[in-house]
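Engineer: A predicted structure for the sequence below; I have some questions about it.
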Amino acid sequence: MSVPESFDLIVVGGGTAGAISAIAAAREGLSVAVIEKNSYLGGTMTGSGLTEMNAAGFQGTPLYHGLEKEIFDEMIAGGYAEYHFGVPMSSNKEVKIDRLRFDPEQTKLLLDKKAAESGVTLFYETMLDAAEEKEDCCIVHAHSLYESFPLTSQYLIDATGNADLIRKLGKETIKTDAQKQLVSTLMFRLSNVDQEPLNRFIHSGELSKVIQDGYDTGILKGKILAFTPIPNTKDVSLNVTRAKFDYEDARAASKGLMEARRQILPVHHFIRGRVPGMEHSYISSIANSIGIRESRRIYGQYTLTLDDLEQMIPFEDSVACGCYPMDIHDPVTNTVIWKVLPGVYHIPYRSLLPKGLHRTLVAGKCLSAEKEAFAAIRVMPIMMNVGESAGYAVAFAKREGRKLDELTAASLSSYLKQKYSR
């Protein structure tokens, strides 16, 4: 048997959080590998069809620094992203969000470039089979279509979005009952859209009536019809389909995906007749994956609560921040339940630390949080911020010769302050 290839850090999942974790750690001098089931980095950012990052700014000003700012600035300079501040949500015009709208296909190229430049080793189209955390190292077993192989590392990051690594390490996780899971959405992209009349219509106040009519006739399955114009194109992405299923049940998930796709043609026909600018549009792509708003979460050393966010608790071990409101897509009423939060809130390092593990962190949606808090922090810019800090935390632990649960709040905070002030 060949000797396993060894790294300082293995990141399982190269999605929105995992890609940033890997790049951040590699830039700090660590040897980093990423195990990614898809053939690209970015996850939701690049594969879900979602073309805007909600809460990328706060009160008209970009919120993030570090790698997030670097990436956003390069996207904007490349002509495929732009900020839009104070944009009303289609499901509730009173809720206004600062957003970064972007082209995900161009973003795939950017993330590949960043990973290559930082020296990250990528294992695309590769699945995790098993994992073990020992006293002095970690071992993972993975497979591609053609081979199975072991890898070793000093540290692990679970950025799978569903705590898959944590479960394979033998730790318990939290899953919402299937009947209470948030509604899922399959995005699709329309081309040959006349943007000017569409934008005028979106801001005219007439969209609410169209949504109500579509819902009353059964064409729309929820009271949402969110158009996102993609910068420097004649394209928009649509957030409109709705599907309810247990995301861990293969048969149910397959039926849910088919149901969401079945809704696309009737919706497109409806909006071509009701929404200005859409008359000559056509369906140019359907997202590679359906957007699952909810997934398994860990039992962490601290469980983030909605009250923490409302009180904007300044945790001593804060590693990330956000300002997106609580946004629950209710599976019973088919409505979106909003709770606007008062300002910029924080996420503590302890919510990234799984109980009972010492060399493993989580980054992304499987961190330790109550359902209501999770419904606020799950959006892409926040997960990017969590991911970057997770990568830095591993780099700091490596430098100090410590396990991840041995880092003190004060020392980690000081280290992160240096990283984000550069």
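Structural biologist: Looks like it came in fine. Residues are numbered from 1 along each chain as shown.
Engineer: From now on I want contacts and neighbour counts done on CA atoms only, so please keep to that.
Structural biologist: OK.
Engineer: What residues does the residue nearest to Y345 when sequence neighbours are not counted make contact with?
Structural biologist: Closest residue to Y345 apart from its sequence neighbours, by Cα to Cα, 6 or more residues apart in numbering: M312 at 4.5 Å. Residues near M312 by Cα atoms under 8 Å, 6 or more residues apart in numbering: 342-346.
Engineer: try W338
Structural biologist: Shown in contact with W338 (Cα under 8 Å, 6+ apart): 325-328.
Engineer: residues making contact with stretch 319-337?
Structural biologist: With contact meaning Cα under 8 Å, 6+ apart, stretch 319-337 is reached by 54-55, 58, 91, 97, 179-183, 221-223, 244, 338-341, 343-349, 372-377, 379, 381-382, 385-386, 389-390, 413, 416.
Engineer: how does it look with 7 Å?
Structural biologist: Residues outside stretch 319-337 that contact it (Cα atoms under 7 Å, 6 or more residues apart in numbering): 55, 58, 91, 180-183, 222-223, 244, 338-341, 343-349, 372-373, 375-377, 382, 385-386, 389.
Engineer: Could you give me the PyMOL selection string for whichever of those residues are buried?
Structural biologist: With 16 or more other Cα atoms under 10 Å as the criterion, this PyMOL line picks the buried residues out of these:
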select buried, resi 55+58+91+181+182+183+222+223+244+338+339+341+344+345+346+347+348+349+372+373+375+376+377+382+385+386+389
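Engineer: Could you list which of the contacts of stretch 319-337 belong to helices?
Structural biologist: Here DSSP state H is the test, and the contacts of stretch 319-337 give 372-373, 375-377, 382, 385-386, 389 as lying in helices.
Engineer: What is the neighbour count of E147?
Structural biologist: E147 has 8 neighbours, counted by other Cα atoms under 10 Å.
Engineer: Distance check, the spatially most central residue of the chain against V386.
Structural biologist: For the chain, M380 is the residue whose C-alpha lies nearest the centre (Cα atoms, centre = their mean; 4.1 Å). For M380, the distance to V386 equals 10 Å [Cα to Cα, to the nearest Å].
Engineer: Which parts of the stretch 251-400 of the chain are strands?
Structural biologist: Secondary structure of the stretch 251-400 of the chain (DSSP state E, counting those that start in this stretch): strands located at 282-286, 297-298, 318-322, 326-329, 336-339, 345-348, 360-362.
Engineer: then this one, side by side with the first:
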Amino acid sequence: MEFFGEYDVIVVGAGISGVVASVAAQQAGARCLLVEGSGILGGLLSGGRLNRPNGIVQPGVHKELLVRARNYGGADDAIQRWPWGTYSGLFDPEVMQRVIIETLEESGVDILLYSQVTDAVMEGRTLKGIVFQTKSGPGVAYARCLIDASGDGDLAARAGASFMLGAAEETMQPMTNYFRILNVDLVALMGDCQANKHDLTNVYPDDGLPRENGEYALKFFANGFSERISKARSDGFQWIVPRDSIVLKAGMLPGEINLNATRFHGNALDPRDRTRAAIELRKQAYCIHDFLRRYVDGFQNSVLYDIAPTLGVRETRRVIGDYVLTKEDVRTEARFDDAIGLSNCPIDIHQPDGRKLIMESVGNGYGIPFRCLLPKGVENLLVAGRCISSDPVAFSSTRNTPACALTAEAAGVAAAQAAKANIRPRDLEVRDIQESLHKRGVVLGTDPQQRIPGS
């Protein structure tokens, strides 16, 4: 087994949570290794083509990435409003990949791609390192503190942490794949949307309509088309998608539309389900493009450009931590003494056993307790991102990228502090973590009077 070194901090998973956590740890003075099973940095933000955060991006590494992307002409960090609150941080996925690479390299994070974690090195209940598989065989690395940013809670599960799956065992929100269509006549599409508002839940912009395709870049948004989907079925069109609406989002290029419309019900931890999802979601993308070309103005001369290489997994394991964030916390704008970030990401539920999408505002937002990042029964491990400790409804908010980045920023800072002091993350003074985050500009969510600027 090849020895890859000893570090202050090891982060598993290089989606937005892993990128933010590793850079934050390195900025806080830790020597950090970032390990990723695929060849893509940024996860859903790059390989998943997810270009619109559901919530305001707070200061910290995530915000720094957006500012850099904006400087390349590939992002708009202005605050936008929609029925479920405010959000910020529209971007082009490939520009985001570029700035992630630049940021990681400049920060000095050590990176290992194509390295799948297969085991946890334990000493009693204390996590000491990871075993991972590479093309050259197994490898091992050790650290004073580790962060599971895998999304699926892979490292936490291998370390023996307890976890939850969905609202009930094996019932989880469906998988998806974003895809992109080019050569769309966005002026004609907006005309179609204006003429068929009864068939839409939302459409933006809705006043002062632009006259050229390029003016819609990173701005146009529409959700709906249920009546036309129903008509297509009655016409004999083979609609194979298990949902009754389509979400359209303009990309950076003139005539570019990003779609969130596919759906596969299954367990992403099951290799056969995951394989079927990868195939069926592509077939659904072909079906949706055929539908749009036939039933929606502006798509007649369009081209299906690409389907995201990274599978959009919404839900798998949620680690049981020292505190489980609840739906009541999220819905009542809860504040906590140990909060490490205030999130205004809406509740966003793709029904595990149905065709519907449920969106719900969380008002001025809720605090995320540091305790949600501490897995019960395991030491020297923090979790960040999608797998933090939360119930099914709270998770439907915390799984959104701005909330994931908040928990990752805190995990990176905490891991660096724990490694430097050679103590367990549980033994840290939360106020020290909060002080560091506050200096970065993060609104913590400790005080009922706190608001995210622009929310």
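Structural biologist: Looks like it arrived, so ask away. Remember, predicted model here, so these are calculated numbers, not experimental data.
Engineer: related to what we said a few turns ago, wait, what's in contact with the aligned partner of the residue nearest to the centre of structure 1 in structure 2?
Structural biologist: Applying TM-score structural alignment, one finds that M380 of structure 1 aligns to T401 in structure 2. The contact partners of T401 of structure 2, by Cα under 7 Å, 6+ apart, come to P53.
Engineer: doesn't E315 make contact with Q173 of structure 2?
Structural biologist: Yes - at 5.7 Å, Q173 of structure 2 counts as touching E315 under the criterion of Cα atoms under 7 Å.
Engineer: How about D136 of structure 1, nearest residue that isn't a chain neighbour?
Structural biologist: Per Cα to Cα, 6+ apart, closest to D136 of structure 1 is Q154, 6.9 Å.
Engineer: For that neighbour, what is the corresponding residue in structure 2?
Structural biologist: Aligning on TM-score structural alignment places Q154 of structure 1 opposite R144 in structure 2.
Engineer: tell me, how many neighbours does its match end up with?
Structural biologist: Around R144 of structure 2 there are 23 other residues, counting by other Cα under 10 Å.
Engineer: hey, where'd the helices end up in structure 2?
Structural biologist: Under DSSP H, structure 2 gives helices at 16-27, 61-71, 93-107, 154-158, 186-195, 226-234, 271-295, 327-331, 392-398, 401-421, 430-439.
Engineer: Counterpart of R317 of structure 2 over in structure 1?
Structural biologist: Match for R317 of structure 2 (TM-score structural alignment): R296.
Engineer: Kindly report the same for T275 of structure 2.
Structural biologist: Counting by TM-score structural alignment, T275 of structure 2 lines up with S254 in structure 1.
Engineer: Is there a neighbour count for that match? I'd like the number.
Structural biologist: Residues within reach of S254 of structure 1, counting by other Cα under 10 Å, total 14.
Engineer: How about T228 of structure 1?
Structural biologist: 18.
Engineer: Aligned to it, what sits in structure 2?
Structural biologist: Aligned by TM-score structural alignment, T228 of structure 1 pairs with K249 of structure 2.
Engineer: Can you give me the separation between its match and N51 of structure 2?
Structural biologist: From K249 of structure 2 to N51 of structure 2 the distance is 8 Å (Cα to Cα).
Engineer: Please apply the same query to Y305 of structure 2.
Structural biologist: Distance, Y305 of structure 2 to N51 of structure 2, by Cα to Cα: 16 Å.
Engineer: I'd say T152 of structure 1 and L9 touch.
Structural biologist: No - counting by Cα under 7 Å, T152 of structure 1 does not reach L9; the two are 8.5 Å apart.
Engineer: so what's E64 of structure 2 up against?
Structural biologist: Taking Cα under 7 Å, 6+ apart, one finds nothing in contact with E64 of structure 2.
Engineer: Now do the same for it: its match in structure 1.
Structural biologist: With TM-score structural alignment defining the correspondence, E64 of structure 2 maps onto E70 in structure 1.
Engineer: Check D119 of structure 2 too.
Structural biologist: D119 of structure 2 maps onto A130 in structure 1, by TM-score structural alignment.
Engineer: And for its match, the neighbour number?
Structural biologist: For A130 of structure 1, using other Cα under 10 Å, the count is 17.
Engineer: One more: the one 5 residues further on?
Structural biologist: Using other Cα under 10 Å, the number of residues around E135 of structure 1 comes to 9.
Engineer: same question, the one 5 residues further on
Structural biologist: Other residues near V140 of structure 1 come to 23 when the count uses other Cα under 10 Å.
Engineer: Who's the closest spatial neighbour of it, skipping the chain neighbours?
Structural biologist: Spatial nearest neighbour of V140 of structure 1, excluding adjacent residues (Cα to Cα, 6+ apart): A131 at 4.2 Å.
Engineer: got it, and I382 of structure 1?
Structural biologist: G322 (5.6 Å).
Engineer: counterpart of that neighbour in structure 2?
Structural biologist: Per TM-score structural alignment, the equivalent position to G322 of structure 1 in structure 2 is S343.
Engineer: Tell me how far its match lies from Q173 of structure 2.
Structural biologist: Distance, S343 of structure 2 to Q173 of structure 2, using Cα to Cα: 21 Å.
Engineer: Repeat that for G85 of structure 2.
Structural biologist: Between G85 of structure 2 and Q173 of structure 2 the computed distance is 22 Å (Cα to Cα).
Engineer: So D391 of structure 2 is in contact with T326, correct?
Structural biologist: Yes - with contact defined as Cα under 7 Å, D391 of structure 2 reaches T326; the gap is 5.3 Å.
Engineer: residues near the equivalent of G160 of structure 2 over in structure 1, how many?
Structural biologist: Under the alignment by TM-score structural alignment, G160 of structure 2 pairs with G170 in structure 1. Here the number of neighbours of G170 of structure 1 (other Cα under 10 Å) works out to 14.
Engineer: How much space separates G170 of structure 1 from A131 of structure 1?
Structural biologist: Distance, G170 of structure 1 to A131 of structure 1, by Cα to Cα: 9 Å.
Engineer: do L352 of structure 1 as well
Structural biologist: Counting by Cα to Cα, the separation of L352 of structure 1 from A131 of structure 1 is 18 Å.
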